[in-house]
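>>> Need the 3D shape of this:
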Amino acid sequence: MNPRVVLGVSGGIAAYKACELLRRFTESGHDVTVVPTAAALAFVGAPTWAALSGKPVSSEVWADVHAVPHVQIGQRADLVVVAPATADLLAKAAHGLADDLLTNTLLTARCPVVFAPAMHTEMWEHPATVANVATLRERGAVVIEPAEGRLTGEDTGKGRLPDPAEIFHLALDVLSRGVSAPDLAGRHVVVSAGGTREYLDPVRFLGNRSSGLQGYALARVAAARGAEVTLVAANVTLPDPAGVKVVAVEDTAQLRDAVLAAAVSADAVVMAAAPADFRPVTVSQDKIKKAEDGSSPAIVLEQNPDILKHLASQTPRRSVVVGFAAETGDPSGSVLELGRAKLARKGCDLLVVNDVSGGGVFGSPDNEAVILGADGSQVSVPLGTKSALAQVIWDEVARRLGP
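Coordinates of the predicted model:
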């Protein structure tokens, strides 16, 4: 049976964006029931929701009373997503009010619940809203952090509804776990992603093939499991994951500074980025020209700081540190042998070892890996989506975080 999703829509201007979210759910085979508030119907009419979902739409508890919709919709749901969630809706949900079909559904649902807030910055930052969000999170709901950007009118700030595609991906991650309690709630995690660039001149650089897909999957999954997530992204062109703070960097020094600054308050740091091992000793201020005699310029390199080793060696250390190793194997050892040596050398808690022979991992939506633990553990993750691998990585991190 297709997963049953309830899409709650409350009365904000961002209600029109929920149409895109609904389309993504229905086109991916989910059975979606739309439950708008009366205010939401002032922005997007019931015919639109009915046409996109293929089901009749009502906001009233009095419609089809014989079927007891105010109880059964929530009871039967596998996932409830409220997008947008206004300050008013969050307040009602936090205080258990039930004056329409959506708030009744929220009270009867025993499945995971995701709220995607959208409102003006002042409303999001008001102590009442802050307290309501904290209450909902304590009860096990996933409340996504709003995005920053253009709001209604000329205002800009935090309070924008995250991209519907990213809300959809986060919702799938929540649904895939099939449990209602976000096990990373109250935790701050740091994830790095992408590949750094070390410039030779204004137009050329040393880089690598990292797309950032695995790091972004890790950030998205962590947010779906309730964590506060800081994503340090090096030269990545992917859309920001919903509910995640993104810090953009370019070279390895910037990556190091951003990760170390965020790690001060982190419970876990996952270094999925591919920092350049070397950088030029000198950087030309002008574009390096071809020599008339066909000779090549001499480029002298020096080692970049080892960010993973530095994180793992900090004393005292309160965070779980996870590294990645992209290996191909060589005459000195197999992929796993080289991975175990790197785990010992870096001193981290977990090392995710990828066999990148042939370059198949880079830019691919799928991945497979072996997760090595400093405690001698070894977890093999078969080929699957990068989100599936991210779930296993966070399972291992959560076990080491404890209560």
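>>> only C-alpha atoms for contact and neighbour calcs from this point on.
Fine.
>>> Please pick out the residue of this structure most distant from its centre.
Here the centre of the chain is the reference, and by CA atoms, centre = their mean the most remote residue is Asp293, at 51.6 Å.
>>> do you know how far it is from Arg204?
Relative to Arg204, Asp293 is positioned 21 Å away (CA to CA, to the nearest Å).
>>> can you pull out the helices in this structure?
Taking DSSP state H, the helices of the chain run over residues 18-27, 40-43, 46-53, 69-76, 87-94, 101-108, 121-125, 127-138, 164-177, 213-224, 252-263, 307-313, 335-346, 386-401.
>>> among these, which is the most enclosed?
Among the helices of the chain, ranked by average contacts under mean count of other CA atoms under 10 Å, first place goes to helix 213-224 (a mean of 28).
>>> Please give the structure of this sequence too, so both can be compared:
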Amino acid sequence: MLSGKRILLIVSGGIAAYKSLDLIRRLREKGAAVTPVLTRAAEQFVTPLSVSALSGNKVYRDLFDLTDEAEMGHIELSRSADLIVVAPATADLMAKMANGLACDLASTLLLATDTPVLIAPSMNVRMWQHPATQRNLAALKGDGIAVVGPDEGAMACGEYGPGRMAEVPAILAAIEAAVADGPLKGRRVVVTSGPTQEPIDPVRYIANRSSGAQGTAIAAALAGLGAEVVFVTGPADVAPPGGVTVVPVESAREMLAAVEAALPADAAVFAAAVADWRVAEQSGAKIKKQPGGAPPALQFVENPDILAAIARRSAGRPALVVGFAAETDDVIAHATAKRARKGCDWIVANDVSPATGIMGGAENEVTLITADGAETWPRMGKPEVARRLAARIAEALG
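Take a look at the predicted model:
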């Protein structure tokens, strides 16, 4: 997928800059040509010599280089690549990008380009969570900048939380998705996945039995066809795929808000196993078992119906809305009724009764229900189900 692709890699000044060396090596292994740009701060962490040796190309560093700028080199650099990757993208460089500054070679390249841009943020957890950084991130996404990461984990400064630059395999997957020339190139798809968890008290919750494997595979398959995927996931057992924008949530209400924030989209695939109910009043303290006493009485209220809410939107409805129906009996009849009741275009139905081993397993056996009827697919691995569904979505979107 990357063979022959030209990547302009901008490395800015953060401790995660060392990962850029491995990224360059792996990009070249996949056949990509890498042109590196270092900010002055980046040179405090990696040397121009090491970057040049790994990339096999000259390292660009200075906006006012007389030789390069005699032919407006920053314009040529910014427009000759298939993709511009910023890894790591520091809070400083993100702020420059969001506000249109052009005070050094990196920021000038990013302002002068019409080439797609992918950033991999990396910074201290407090910097990442600061309102200014989140405003800049929202502005960059609104400008069409793709984002991979950051991850959550231990920081070089000793703190813990979100802000670690995504690992190189995830960045590679995001780059492959960004340059993919598949049938969904230029299309935006929202995918929900995993279970939701509805708190009862600080230690207990209501949830469905879902690993998130099928939704994760669907998001990866759609990204592989070139789609821009927003992946809204509950607390799943499997890691999210690379090459997608991951929005972690916990409850059904959080999932609905995240989906609505991700619109507009060309298609939406609702593979998440959303809890139908939540307790009316969540306890702020652990509910104690009383010796000899009756169990606590829990009053339930219905959660928002995410599939129906999006399928029945009067404005901003995706052109294709796909729901899932996990049933234990009369699968096709229940799923067909669900499609009509929810107002979605397709339903992917499956039998999740314990004997099938599908819930939490590696395989799935589904029936695709559309306005034209029911089409049962043979049992196959969940990635193959995902690829088949993604191909049908691409066909439906033309």
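>>> TM value for the aligned chains?
Scored against TM-score structural alignment, normalised by the length of the second structure, the superposed chains reach a TM-score of 0.65; 329 aligned residues with a CA RMSD of 4.2 Å.
>>> Return the residue of the second structure aligned against the residue farthest from the centre of the first structure.
Structural alignment (TM-score structural alignment) places Asp293 of the first structure against Gly292 in the second structure.
>>> To what extent is the nearest residue to Ala325 of the first structure once chain neighbours are set aside buried, counted in neighbours?
Leaving aside its sequence neighbours, Ala325 of the first structure sits nearest to Val353 (CA to CA, 6 or more residues apart in numbering; 4.8 Å). Using other CA atoms under 10 Å, Val353 of the first structure has 24 other residues around it.
>>> Please report the distance of Val353 of the first structure from Pro365 of the first structure.
Counting by CA to CA, the gap from Val353 of the first structure to Pro365 of the first structure is 17 Å.
>>> Using CSV, lay out the helices of the first structure together with distance to Val269 of the first structure.
Shown next, in CSV, are the helices of the first structure (distance: least, CA to CA, whole Å):
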stretch, distance to Val269 of the first structure
helix 18-27, 31
helix 40-43, 40
helix 46-53, 40
helix 69-76, 36
helix 87-94, 31
helix 101-108, 34
helix 121-125, 27
helix 127-138, 22
helix 164-177, 20
helix 213-224, 11
helix 252-263, 7
helix 307-313, 8
helix 335-346, 14
helix 386-401, 10
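>>> hmm, back to that, which position in the second structure pairs with the residue nearest to Ala325 of the first structure?
Residue correspondence to the second structure (TM-score structural alignment): Val353 of the first structure is matched to Ala349.
>>> Do I have it right that its match meets Asp329?
No. Using CA atoms under 8 Å, Ala349 of the second structure is not in contact with Asp329; the gap is 11.1 Å.
>>> Please enumerate the strands of the stretch 151-300 of the first structure.
156-160, 188-194, 198-199, 205-206, 228-234, 244-249, 268-271, 278-280 (DSSP state E, counting those that start in this stretch).
>>> would you turn the ones you listed into TSV with distance to Leu383 of the first structure and mean neighbour count?
Below are those laid out as TSV (distance: least, CA to CA, whole Å; neighbours: other CA atoms under 10 Å):
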stretch	distance to Leu383 of the first structure	mean neighbour count
strand 156-160	36	20
strand 188-194	20	27
strand 198-199	32	20
strand 205-206	30	16
strand 228-234	25	26
strand 244-249	26	18
strand 268-271	20	25
strand 278-280	31	19
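>>> Measure how buried Gln314 of the first structure is and give me the count.
Residues near Gln314 of the first structure, counting by other CA under 10 Å: 10.
>>> Quick one: residues contacting it.
By CA atoms under 8 Å, 6 or more residues apart in numbering, the contact set of Gln314 of the first structure is empty.
>>> And Lys338 of the second structure, what's its match in the first structure?
Using TM-score structural alignment, Lys338 of the second structure lines up with Lys342 in the first structure.
>>> Ignoring the adjacent residues along the chain, who's closest to its match?
Closest residue to Lys342 of the first structure apart from its sequence neighbours, by CA to CA, 6+ apart: Ala325 at 7.7 Å.
>>> Return the distance of Ile288 of the first structure relative to Ser296 of the first structure.
10 Å.
>>> how about the strands of the stretch 151-300 of the first structure in JSON lines, adding distance to Gly358 of the first structure?
As requested, these are exported to JSON lines (distance: least, CA to CA, whole Å):
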{"stretch": "strand 156-160", "distance to Gly358 of the first structure": "41"}
{"stretch": "strand 188-194", "distance to Gly358 of the first structure": "19"}
{"stretch": "strand 198-199", "distance to Gly358 of the first structure": "24"}
{"stretch": "strand 205-206", "distance to Gly358 of the first structure": "20"}
{"stretch": "strand 228-234", "distance to Gly358 of the first structure": "23"}
{"stretch": "strand 244-249", "distance to Gly358 of the first structure": "28"}
{"stretch": "strand 268-271", "distance to Gly358 of the first structure": "23"}
{"stretch": "strand 278-280", "distance to Gly358 of the first structure": "23"}
